[in-house]
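In: coordinates for the following, if possible.
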Amino acid sequence: MKQVKIRRWQLLRWRRHREVADLRGEEIVAVGKRAFTDQAELEEVLFPPTLSAVKTAAFAGCAHLHRVVFDVQNAVGLAANAFADCGYLREVTGSELLSVIGAGAFARCRNLRALPLGRDLRRIDTGAFAGCSSLEELKIPSCVETIGEGAFADCCELSHVDLEEGLTVLGVGMFRRAIALAVPALPETIREIPSECFRGCSAFDVLRLPGSIRALGSGAFRDCRRLTEVTAELGLADVGAFAFLGCRDLAVVRLPHSVKKIGFGAFGFGWSRKKIRVLADNEYMLKKLRRMLLLCGSLGRVSVEFDGKTLAERRRERHRRSLDSAPTHIS
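Out: From the prediction side, this is the model:
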């Protein structure tokens, strides 16, 4: 069997059992499926400028691989599990040129602390960084169009995420069990928090939902145990089932009069001595909120209160403004 096999500009096999795979002298555009899989001796990979794709599981299970260099001229796509289970991987140079990060591409790379993402990135697939337990910070550029389920699930050291203004999508279960994550600033371009997006983010404390967000998916903030206060601005219409179930420290929720639906068990079930104060922003909303919370099974866990100006106060304010704006005639 040949140690190295290249066909039609694709590296199909590498079995040289060396610590460094320097591919810069090779005229290849792709690294083939499982080309380096389980190469225990491999510690460093240097890619050629012509590279455009790393295929499925190409470097999966390379237990001692700790450095990867993309010295390329064009955008590069990573297929599923491209670097999965590379437990020692710490440095990825040139990651700004990645255009696609496939499902599980960096899954369980437990020593990876940071991975800069650039303007060419369009897609982050399912579980792309799942289990990267040393990943500490992240910036997701606005050019990303698709984010798969659980893309950053179980990243237990991830503490800071910068969601760039202009980003329009988040993924289902995107930050599930990211237990160190602080509440990120949500861009005004986000329309929905998908199901279980922030489930188990137990470092969350005070949450503000901008008016651009129309819906919270099922279990969106479930089990955020230290979450104490939620303020949703005018625009939110749908609170999904189990959205805040298991948020044991939740004390205050401010809901706007734009809310039209509250899903099953959104704030838990049954009766509780410790009530969550659900605050309505106008008097007409009080009865509507109580009915929605009764139907979803959460009424026994909340107290619905009015938090705003009464109708009479608003009328007086309007009258005062009209007087202030009226022209004054001096004879």
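
In: contacts and neighbour counts: CA atoms only from here.
Out: OK.

In: quick one: buried residues of stretch 137-148?
Out: Neighbour counts over stretch 137-148 (16 or more other CA atoms under 10 Å) mark 137, 138, 140, 141, 142, 143, 144, 146, 147, 148 as buried.

In: biggest separation within the residues you listed, which pair?
Out: The span of the buried residues of stretch 137-148, defined through CA to CA, is set by 137 and 146 at 19.9 Å.

In: so how far is stretch 120-129 from its chain's centroid?
Out: 11 Å (CA atoms, centre = their mean, to the nearest Å).

In: list the buried residues in it.
Out: Buried residues in stretch 120-129, counted by 16+ other CA under 10 Å: 120, 121, 122, 123, 124, 125, 126, 127, 128, 129.

In: so where do the strands sit in the stretch 1-150 of the chain?
Out: With DSSP state E, counting those that start in this stretch as the criterion, the stretch 1-150 of the chain has strands at 4-7, 10-14, 20-22, 30-31, 44-47, 53-54, 67-70, 76-78, 91-93, 98-101, 123-124, 137-140, 146-147.

In: here is a second sequence; please produce its structure as well for comparison:
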Amino acid sequence: MMRIKNIAAAVTAFGAAVCCAVPMGTAADDLQGANDELYDGSFYYELNDDDTYTITKCSAIIVEKVPSIRNGKAITAIGDEAFAYCTGISTLEIPDSVTSIGKNAFYGCESLKNVTMPKKLSHLGDHAFFDCKNLTSIELPSTIAEIPDYSFALCDALTDIKLPDTVTKLGDYAFYQCSGVSSFRLPASLQTIGDNAMGSWFAVNDIDASANSSFIYENDMLMDKKKSEIFRASSQISGEINIPDGVQKIHSGAFSGCAKLNALHFPGSLTAIQDEAFSYCSEIKSVDFSEGLDSIGYGAFLFDQKIETLALPTTLKKIDNNAFAYCMALNKLILPEGVESIGEDAFLVCDALKQVSIPKSVKTIGKNAFGYTVENSERQLLEGFNLSVFSGSAGEKYAKSEKITHTVTDVNLKKVAFIAAMAGLAVLVIVFAVVLMRRSSKTASASAKKALKAKKEAEEAKNYKKIMDDEAEVKESDENDSAEDEEQE
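Out: Next comes the predicted model:
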């Protein structure tokens, strides 16, 4: 469903393959030479260019401590996937000799609760502790400058995060879904917060930004100093809130899990609502959008089950995948002319929504964007759903490809404009004739009256012919559409 799960599944498959492929080795004494792999019965080692070792694989069932030296050589690194899926580890001490931990190094170590990090660690790979579900605390040394993407994502039990003031960046999804975090202190040097770095923090109620010069925590919201971007809100923020005027962007996951919100008002300054910004806000009932908004990101209002109506602004161009999926109370949707892109599953499982009009401006519509629910883990057409579309538009193509009941609501605008113009001309002719006859009925010559009558009749004949030609064009177009429908069936 969510992007994070797709990534987890992919790495899970890879990690499982790596973990299960560990061969049983021989004793360390049987392996000699600088290029040989060393195995001591618990770990595999690879000799580095600087005559130190990297641990490349752990084969032990239970491990409590990583060695600091083997064969008189320091162990300075833990390689990629080295401990992936070692589920027997609950407490681990990493020696101070280690300066580098590779990507996916402890991926999926579900039993790991406590880890002592080395004091000279300078490199931490992405996904290093991804999905360590029982990890409760983490303290990183002052030698670390960046928390890479997904480093501690899905560490559900993590409650205590201590980062040094040397950290300048939190990568994308760095602490995503660390749902036990209730308080967090921003490092003094932090300048960049990646997408969803603090997303799905369902328990956070305090963010300390007092030591930082780039961010400010005010009115339960973490913002940049200019107050133009919102990065994270307290999960306890409640009731009806007005996003401050001047805010231009609401970052990924900023209000995710804020289950006490019930109404939102956006300012005209807002241009972007990013991925999962208001996901899992289960009490939101109304959303007041303002003109100026350009894009709504992936899963921005995912699982907001009480939203009933949506009137989107005319400035909106893009609605991303899953943007309003599982908004099950949504029963009225106004899509304005101007929207160009509607993503896959954008309104999936909006079961109360039975009628949607797709504007002509829409160029692309993703699969299952409208008219689908989920039953027994499978997508099903929503009973009684109908789309109103323009002929030849992306809306009509979507309805036909998805076999959704639809009505073509557009009319021949050229014809309407022509008829209106001709009607106006006819009125002018009549008014002119009446005035003329009133003013000069006694003096008008028979030839003048005859000329006026002839002109009127000529105009009427011309109008009638034009209307009949348009009718024929419309009829021919409808017959062609019907033929195409029959061929498709």
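
In: could you get me the TM-score between them?
Out: Put the two chains on top of each other and the TM-score (TM-score structural alignment, normalised by the length of structure 1) is 0.59; 235 aligned residues with a CA RMSD of 3.8 Å.

In: output the contacting helices and strands for the one helix or strand residue 476 of structure 2 maps to.
Out: Element membership of residue 476 of structure 2, judged by DSSP states H and E, is helix 446-488. Contacting helix 446-488 of structure 2 under the criterion 3 or more CA pairs under 8 Å, 6 or more residues apart in numbering; DSSP states H and E are the following elements: helix 413-440.

In: surely residue 288 of structure 1 is in a helix?
Out: Yes: assessed with DSSP: H, G, I helix; E, B strand; the rest coil, residue 288 of structure 1 lies in a helix.

In: burial count for it?
Out: Residues lying near residue 288 of structure 1 (other CA atoms under 10 Å) number 16.

In: what of residue 372 of structure 2?
Out: Residue neighbour count, defined by other CA under 10 Å, stands at 23 for residue 372 of structure 2.

In: pretty sure it sits against residue 378.
Out: No: contact criterion CA atoms under 8 Å: residue 372 of structure 2 and residue 378 do not qualify, at 9.8 Å.

In: list the contacts of the equivalent of residue 279 of structure 2 over in structure 1.
Out: Using TM-score structural alignment as the criterion, residue 279 of structure 2 maps onto residue 176 of structure 1. Applying CA atoms under 8 Å, 6 or more residues apart in numbering, we find residue 176 of structure 1 in contact with 150, 152, 153, 154, 196, 197, 198, 199, 200, 201.

In: cutoff 6 Å now
Out: Residue 176 of structure 1 is in contact with 153, 198, 199, 200, counting by CA atoms under 6 Å, 6 or more residues apart in numbering.

In: repeat that for residue 77 of structure 1.
Out: 53, 98, 99, 100.

In: sorry, back to before: need the buried residues of stretch 137-148 of structure 1 in a markdown table (columns: distance to residue 214 of structure 1).
Out: Shown next, in a markdown table, are the buried residues of stretch 137-148 of structure 1 (distance: CA to CA, whole Å):
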| residue | distance to residue 214 of structure 1 |
| --- | --- |
| 137 | 27 |
| 138 | 25 |
| 140 | 21 |
| 141 | 22 |
| 142 | 19 |
| 143 | 21 |
| 144 | 20 |
| 146 | 19 |
| 147 | 19 |
| 148 | 20 |
